[in-house]
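> Kindly generate the corresponding structure for this input.
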Amino acid sequence: MKLSKILYKPVGLAIGATSGAVAGAVFGQVWKKLGHDEDAPDATDEDRSWREVLLAATLQGAIFALVKAAVDRSGAVATKRLTGTWPG
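Next up is the predicted model:
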């Protein structure tokens, strides 16, 4: 295994944690903009409809995947620029 790939592991973990936090914040803002309550429903919220719970879960998953892919890709590109090798 190349040294650059080994060194990228802790950076990748930090990037992953950061992307999760960013995705959560983005989802919260989008949920508010859509005119819903301050907090998105949990699957076990008795007072929320199936439609609202599933819509929130779908939106949250899509935003998480988008942000994670963008952050991971940016980290890989930056690593390539700094080390000359792709971390994947």
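
> contacts, neighbours, all on C-alpha from now
OK.

> Enumerate the positions of stretch 39-48 that are buried.
Residues of stretch 39-48 classed as buried: 40-41 (neighbour count, 16 or more other C-alpha atoms under 10 Å).

> ugh, wrong one, stretch 15-32
15-16, 19-20, 22-24, 27, 31.

> Please provide the structure for the following sequence as well, for comparison with the first:
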Amino acid sequence: MSGKVSKLAYKPVGLLLGIGAGAVAGLVFKEVWKLTAGDDDAPNATDEDRGWGEILAAAALQGAIFALVKAAVDRGGAVGVRKMTGQWPS
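Okay, here's the model as predicted:
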């Protein structure tokens, strides 16, 4: 299969995986925040009752979790496309 076909084959797969990854990452973040902060709700940047440290820590943790899940899902999707098409999506 040509590189163009494998790239086209990966687009819908990547889109669906990205949506799923966002949902999974959000759930993981909520659970990790509960365990680390002992609070059910992570702070929003505009939460007047939370300090800078807590807000920035929550944002950093959320960003790290989203990046980790996205990288794992993107890599898994590319491996799956290669198995189906014989070509690595570019």
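
> Among the buried residues of stretch 15-32 of the first structure, name the ones in strands.
Per DSSP state E, strands hold no members of these.

> Name the nearest residue to the residue most central in space within the first structure, ignoring sequence neighbours.
By C-alpha atoms, centre = their mean, the first structure has its centre lying nearest to residue 64, at 3.4 Å. In this structure, residue 64 of the first structure finds its nearest non-sequential neighbour in residue 23, 5.1 Å apart by C-alpha to C-alpha, 6 or more residues apart in numbering.

> ok, that neighbour to residue 74 of the first structure distance?
Residue 23 of the first structure sits 15 Å away from residue 74 of the first structure, going by C-alpha to C-alpha, to the nearest Å.

> residues near whatever residue of the first structure lines up with residue 4 of the second structure, how many?
By TM-score structural alignment, residue 4 of the second structure lines up with residue 2 in the first structure. Using other C-alpha atoms under 10 Å, residue 2 of the first structure has 8 other residues around it.

> likewise residue 40 of the second structure?
12.

> Surely it touches residue 29?
No: at 10.9 Å, residue 40 of the second structure and residue 29 do not qualify as touching, with contact defined as C-alpha atoms under 8 Å.

> before we move on, back to that, for the residue nearest to the centre of the first structure, what is the corresponding residue in the second structure?
Per TM-score structural alignment, residue 64 of the first structure is aligned with residue 66.

> Which of the helices or strands spans its match?
Assigned by DSSP states H and E, residue 66 of the second structure falls within helix 52-85.

> Give me the buried stretch members for that helix, please.
So helix 52-85 of the second structure, judged by 16+ other C-alpha under 10 Å, has buried residues 55, 58-59, 62, 65-66, 69-70, 73-74, 77-82, 85.

> Perfect, that will be all.
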